[in-house]
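Visitor: no sequence for this one, just the structure:
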């Protein structure tokens, strides 16, 4: 029990450092990503607002492909760094955090949510918390300005993720098996976070789409009456 508690604290510290670094350095280029979406999927859009004119099943397919691609990258990175066993825990998390955050950013854009302002960036990290299975609570969200909110969200995510990882970590302490298990852990970690982030953005997208349609219906009715 003591060893697991020590390991969890070590992992939580590593996760906090990795997520903080990712927050400061990792950002998908929206315009480049828009061009990639148009070329790879033939989406008839000129901006991410155009995502609201694309049928949701099409967006879902794009999102699922993004998650699968990230899972493969994470698995390959996990297998490579896993060769050193526990010693490589910190660089492993740095790369995993970057892959995960880039995945969440791409999913946000696919469902029409950009992250140019502080408020939009905070929403992105709220989505990351949702992906990690963290309940932030109304009190945390209401009483914090953006520059204090995100570090606190990172702390909550790191605490949750460290517990999740330690429960599945035993094999990685054995270097012989760590390469295989490291890849598998990263694969399923990104899949879990990716799927929960997709569900978060998809729900927000459908809600905004529904409100927009209702508003358009009301405006059309007022014109004809």
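Guide: Perfect, thanks for sending it. A quick note: this is a predicted structure, and the numbers were derived from the prediction, not measured.

Visitor: drop to CA atoms for contacts and neighbour counts, all remaining ones
Guide: Noted.

Visitor: Spit out the contact partners of residue 102.
Guide: For residue 102, the contacting residues are 26, 27, 28, by C-alpha atoms under 8 Å, 6 or more residues apart in numbering.

Visitor: Take this one as well and set it beside the first:
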């Protein structure tokens, strides 16, 4: 019972933190634009990325994911030495990293989440990545695509912000309480925390990439069809 009460308090605290993050945690799109330009990808509007070779965008998304995995693994090792007392700030930092990573991936594939609908989609994607199974053997992107189809049944596009953030808080706390109970023993907890953070970001990032990559391909195909329909007959 004591464990359940502590878990409930942690969910409530994280839920409150998520509401604060929702209003403040937004990335300047120009940072991603600058990173893409370093790869030789120059554009004026985000939908212009639908004409960029997909492997270039995949490489940029992977670069963001690899960076966040390494960063959060190190952060987890540090916070893990503090035991359960530091679990809440660790979870807040993980959510912060996950949301920024999802924004970077979204922008990389041509979707600017600057308006309210785009912002909510970022958090909905985070919720989607928290449902279903862990990464399985085989191609992670194809596995994630299958999981997303199942996840859509649980996370409605019309779900309100309050229940959405509550859902995220519950899922994250359940996952880390389950995987990091050993964190109460500091010497072991640091190693467990580092690995758990790495796996968390890996799973979130890979599934988010699957989501936006699939959305990108749909838009790319639509643009190509539109171009073909507007082409004068006889032109190849």
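Guide: Looks like it came in fine. Quick caveat: nothing in here was measured; it's all calculated off a predicted structure.

Visitor: tm score of chain vs chain?
Guide: For these two chains in superposition, a TM-score of 0.87 is obtained (TM-score structural alignment, normalised by the length of the first structure); 216 aligned residues with a C-alpha RMSD of 2.1 Å.

Visitor: Just the buried ones from the contacts of residue 102 of the first structure, in ChimeraX syntax?
Guide: In ChimeraX, selecting the buried portion of the contacts of residue 102 of the first structure, with burial taken from 16 or more other C-alpha atoms under 10 Å, looks like this:
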select :26,28
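
Visitor: of the contacts of residue 102 of the first structure, closest to residue 81 of the first structure?
Guide: Ranked by distance to residue 81 of the first structure (C-alpha to C-alpha), those are led by residue 26 at 20.1 Å.

Visitor: how close does the closest one sit to residue 139 of the first structure?
Guide: Distance check for residue 26 of the first structure against residue 139 of the first structure: by C-alpha to C-alpha, to the nearest Å, it reads 28 Å.

Visitor: and what of residue 88 of the first structure?
Guide: If you go by C-alpha to C-alpha, the gap between residue 88 of the first structure and residue 139 of the first structure works out to 37 Å.

Visitor: which one of those two has more residues nearby?
Guide: For the pair residue 88 of the first structure and residue 139, the greater number of neighbours falls to residue 88 (14 against 8), based on other C-alpha atoms under 10 Å.

Visitor: roughly how far apart are the equivalent of the more buried one over in the second structure and residue 67 of the second structure?
Guide: Aligned against the second structure by TM-score structural alignment, residue 88 of the first structure finds its counterpart in residue 86. Note on residue 86 of the second structure: its distance to residue 67 of the second structure, by C-alpha to C-alpha, is 23 Å.

Visitor: what do you get for residue 58 of the second structure?
Guide: Residue 58 of the second structure sits 14 Å away from residue 67 of the second structure when distances are taken as C-alpha to C-alpha.

Visitor: Which one of those two is surrounded by more residues?
Guide: residue 58 (15 against 11).

Visitor: Alignment lookup: that one to the first structure.
Guide: Matched to the first structure by TM-score structural alignment, residue 58 of the second structure sits across from residue 60.

Visitor: so how far does the helix or strand hosting that match sit from its counterpart in the second structure?
Guide: Counting by DSSP states H and E, the secondary-structure element that holds residue 60 of the first structure is helix 56-81. On superposition with the second structure, the average gap between helix 56-81 of the first structure and its aligned counterparts reaches 1.1 Å (mean C-alpha distance after the TM-score superposition for the first structure).

Visitor: got the buried residues for that helix?
Guide: Judged by neighbour count (16+ other C-alpha under 10 Å), helix 56-81 of the first structure contains these buried residues: 56, 59-60, 62-64, 66-68, 70-81.

Visitor: Give me the distance from it to the chain's centre.
Guide: Relative to its chain's centre, helix 56-81 of the first structure lies at 11 Å (C-alpha atoms, centre = their mean, to the nearest Å).

Visitor: got CSV for the contacts of residue 102 of the first structure, with distance to residue 52 of the first structure too?
Guide: Written out in CSV, the entries for the contacts of residue 102 of the first structure read as follows (distance: C-alpha to C-alpha, whole Å):
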residue, distance to residue 52 of the first structure
26, 26
27, 23
28, 20
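
Visitor: closest to residue 19 of the first structure among the contacts of residue 102 of the first structure?
Guide: Comparing the contacts of residue 102 of the first structure against residue 19 of the first structure with C-alpha to C-alpha picks out residue 26 as the nearest, at 9.7 Å.

Visitor: Just the helices from the first structure, written as ranges.
Guide: The residue ranges that make up the helices of the first structure, judged by DSSP state H, are 2-25, 30-41, 56-81, 89-110, 118-131, 138-142, 146-167, 175-224.
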